[in-house]
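In: the sequence isn't on hand, but the structure is:
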């Protein structure tokens, strides 16, 4: 017993130890309590603000739920993956529950989501009067505060005109068409005898094509610079829809750091272009630098190039990635394409390399339908963000001033009342069908419709050409 008693510290020592532990715990407990109070007060303010905005409209808000967690709302549910060519699970579930127009709380704020083609057209066409661009700040911090989604007025007009003019001249240039073809063939040559990870291949191919058209970089002549730019743009993309916490180890922080590196590359590239004499080639960056001034500052040019580069290669890559699957699953489509493209090449294709031209591209009539069908199913520009500039009445509901509005285009693209058997890949559905309508919006719409859409369609068509003439089957 004595030995046991000696092992137990005296009561006063034990009380001293407890006091020491208590002294250590108290600051932690106090910090936790303060944090809890701040979170509670913040949630009350946010929820109160939401109720205040909702009460202004006397129940005229579209149906929907705002989620249980303040700030987060329904963002976690929104991020769930979607099924094959269908709208995201979050979207499709709510269409069933509430219809094509509903409210939610995503990306840190109350949001009205529209999947109705007519409402989407209204939102896109009324930018500047009823709506304005309204991308979440966390996204803009990565792709640039002055990118093409955010600039307005004369600045936006100047940038859009430059892009349209450069794209219009380049797609008709047989040298540009030849360059795109050579880049595609070079990439395909590396696939011989290999297992192809097509998501990676499509992304890098799209990137290689984009950096040449936008800034004159070559994957061969500027290999190190191109690799570095690609690596950091990929890192940048990863942070777009993640939790926006700029803390060590977080994806969002790595994306912010990658953005800085991309900006440095663009600054060095601009410095080179400003020092060299004018050349025969004229890319989009050249066009923007030519009109640099009070309306278009260097900061805006860099943000525009950052945003356009990311958007152009990411969206095109999504379509490139799935074209082989569409053709492999539909051998009758593959056969029709081969007939068209071997006819374009003619008898010379057996003995010599045939260089494609603008006229050859314009003769790819069935290929055009294949590209449209791929764009319909993949729908690379699925959503955009706007903000209501005033209370807007839509279909008996009110979109409150200051609320985010998110037109979502993919539901219309897979709506069986618009497209018969919508999940099937059927290029013939485009026979005599008008594509200039509100039910087909792969490139968005309104004043911010993709200015490079014709270049994207050219790249996709040339990819199809080389794929079907090099492969008997997929």
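Out: Perfect, I can see it now. Predicted model only: the values in this text are computed from it and were never measured. Residues are numbered from 1 along each chain as shown.

In: rest of the way, CA atoms for contacts and neighbours
Out: OK.

In: hmm, who's touching stretch 126-139?
Out: Contact with stretch 126-139 is made by 107, 123, 149-150, 240-241, 244, 384-390, 392, 404-405, 446-447, as judged by C-alpha atoms under 8 Å, 6 or more residues apart in numbering.

In: so how far is that stretch from its chain's centroid?
Out: Computed by C-alpha atoms, centre = their mean, to the nearest Å, the separation of stretch 126-139 from the middle of its chain amounts to 16 Å.

In: in it, what's buried?
Out: Across stretch 126-139, burial judged by 16 or more other C-alpha atoms under 10 Å covers 127, 130, 131, 132, 133, 134, 135, 136, 138, 139.

In: same deal with stretch 185-197?
Out: Buried-residue list, stretch 185-197, by 16+ other C-alpha under 10 Å: 185, 187, 188.

In: the structure to be compared is supplied as follows:
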């Protein structure tokens, strides 16, 4: 009986244990399911909250970014930016978007970069005044591949500006006059027709070689001019470094120029030490004898001078070309320039070279040049880069964005220049244009250091041009083509030369 009870007890216990295990399994499964769905709920809610947060945050960011559009994927609006000048209206890219989005600043995408275009005198002032604090100079990667050292330090820029002050440059007026006399005798006189742009480039490069290196031998000048010609097309070219491309040709030209100018600098140091060269004979000597320049490596001197020549060579030749263009188109303007230059010529012996005082008297001629620089500035504008987040005109500008200022947001704006398409040198008679509206030479830290150098060179060119010839355009309505480097006349401005009678 006890044995039966024991067996029954055991069976009951087994059944009870089985029931307990089943209940425990059910509980475990329920616990796992509960934990799973609880976790899933937390994850879903977290994702929804995170999505809602970032969505609201992105909406806020879109609201504070400047208005505008990014254009096509990757390439952005670069094509429209570059090609707007091909039709002769480079201002359209900026002015159309100023009208559509904002007259202060608008967003775009250029050179594969997010960019903001700052407009009007306020935009110019902001970028020029905040150099090194909020923004810094920026150039596309193609430029640094061609010219390894493109942005010079504060001390180098101080040295450059010191040697390009009017009181220093006045000694070069006579030198430019001699170069101009020889240039017009050999390249212009005796020809019924010339190609203006080709000759103005020869002239400005001859001046640069003489004043920077004391070189005037045609063979040596030509040896340097060919590689300099290859630099400009590569600066803002498609970034493909393959044989035959503009970028590769420009890189090779840059290497050649750097080698040649470095050798010149090394030899000049030796000549200065031996007394075979004068400390003031040219820009190269001035730089090498400068307290700061004495400690510069020859390669740094070469890079610095290369940048200065590039900055003046193409831009000044372009301005001289368009001066010829407008003098040929506008006989009443030509006559006023001619009278002024003839009065200066008659006031001195025929064999005496031009001097600083003569150039200072060329006020009307310089007004004409200023109006040319307003209508066809040698550069459309330049880039900066935001070095920190900042706010401008109520809009957020993120760190790393590229910032562009354009001459055309003011130069052809009727708010600042009455009848902006009209050629009117009297705009510059007495009162200067409003601050930051006339910016052909840039402004701020990167104001063109060669501005005064270019002024003298242009006026000496005009002096000899009008005294020797009357001008007639071969192609009356030759199209102006603009690119990122400089404006050009489509056919190079062929001109009939009509020499003045003795």
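Out: Great, that's in hand. Only a predicted model underlies this, so the values are computations on that prediction, with no experimental measurement involved.

In: quick TM-score on the pair, please.
Out: Overlay of the two chains. TM-score (TM-score structural alignment, normalised by the length of the first structure): 0.80; 410 aligned residues with a C-alpha RMSD of 2.5 Å.

In: still on that earlier bit, of the buried residues of stretch 126-139 of the first structure, closest to residue 366 of the first structure?
Out: Distance to residue 366 of the first structure across those (C-alpha to C-alpha) is lowest for residue 127, with 35.1 Å.

In: to which residue of the second structure is the closest one aligned?
Out: In the second structure, the residue equivalent to residue 127 of the first structure is residue 131, according to TM-score structural alignment.

In: any idea how far residue 447 of the second structure is from that match?
Out: Applying C-alpha to C-alpha, to the nearest Å, the value for residue 131 of the second structure to residue 447 of the second structure is 11 Å.

In: where's the most centrally placed residue in the first structure, which helix or strand?
Out: With distances taken as C-alpha atoms, centre = their mean, residue 311 lies nearest the centre of the first structure, 5.5 Å away. Following DSSP states H and E, one finds residue 311 of the first structure within helix 298-329.

In: do residue 340 of the second structure as well
Out: helix 331-346.

In: tell me what that helix is packed against?
Out: Helix 331-346 of the second structure is packed against helix 298-329, helix 363-375, helix 451-468, with contacts defined by 3 or more C-alpha pairs under 8 Å, 6 or more residues apart in numbering; DSSP states H and E.

In: just want the angle from the very next helix or strand once past the last one to helix 451-468.
Out: Beyond helix 451-468 of the second structure in the direction of the C-terminus, DSSP H and E gives the next helix or strand as strand 469-473. Between strand 469-473 of the second structure and helix 451-468, the angle formed by their directions is 100 degrees, by axes from the mean of the first three to the mean of the last three C-alpha atoms, to 10 degrees.

In: which residue numbers in the first structure go with the helix or strand following strand 469-473 of the second structure?
Out: Note on strand 469-473 of the second structure: by DSSP H and E, the next helix or strand toward the C-terminus is strand 480-481. Counting by TM-score structural alignment, strand 480-481 of the second structure pairs with no residue of the first structure.

In: tell me the first helix or strand C-terminal of strand 480-481 of the second structure.
Out: Downstream of strand 480-481 of the second structure, the next assigned helix or strand under DSSP H and E is strand 488-489.

In: helices and strands around the very next helix or strand once past that following strand, which ones?
Out: Downstream of strand 488-489 of the second structure, the first helix or strand assigned by DSSP H and E is strand 494-499. In terms of contacts (3+ C-alpha pairs under 8 Å, 6+ apart), strand 494-499 of the second structure is packed against strand 193-195, strand 469-473.

In: quick revisit: got a quick ChimeraX command for the buried subset of the contacts of stretch 126-139 of the first structure?
Out: Applying 16+ other C-alpha under 10 Å to the contacts of stretch 126-139 of the first structure leaves a buried subset, and the ChimeraX line that selects it is:
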select :107,123,149,150,240,244,384,385,386,387,388,389,404,405
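
In: in helices, which of the contacts of stretch 126-139 of the first structure appear?
Out: residue 123 (DSSP state H).

In: ok, back up a step: what residues sit buried inside the helix holding residue 340 of the second structure?
Out: 333, 334, 337, 338, 340, 341, 344, 345.

In: distance of the last one from residue 178 of the second structure?
Out: Spelled out, that is residue 345 of the second structure. Distance, residue 345 of the second structure to residue 178 of the second structure, by C-alpha to C-alpha: 15 Å.

In: what's residue 366 of the second structure aligned with over in the first structure?
Out: Under the alignment (TM-score structural alignment), residue 366 of the second structure pairs with residue 368 in the first structure.

In: quick one, what contacts that match?
Out: Taking C-alpha under 8 Å, 6+ apart, we find residue 368 of the first structure in contact with residue 461.

In: sounds good, over and out.
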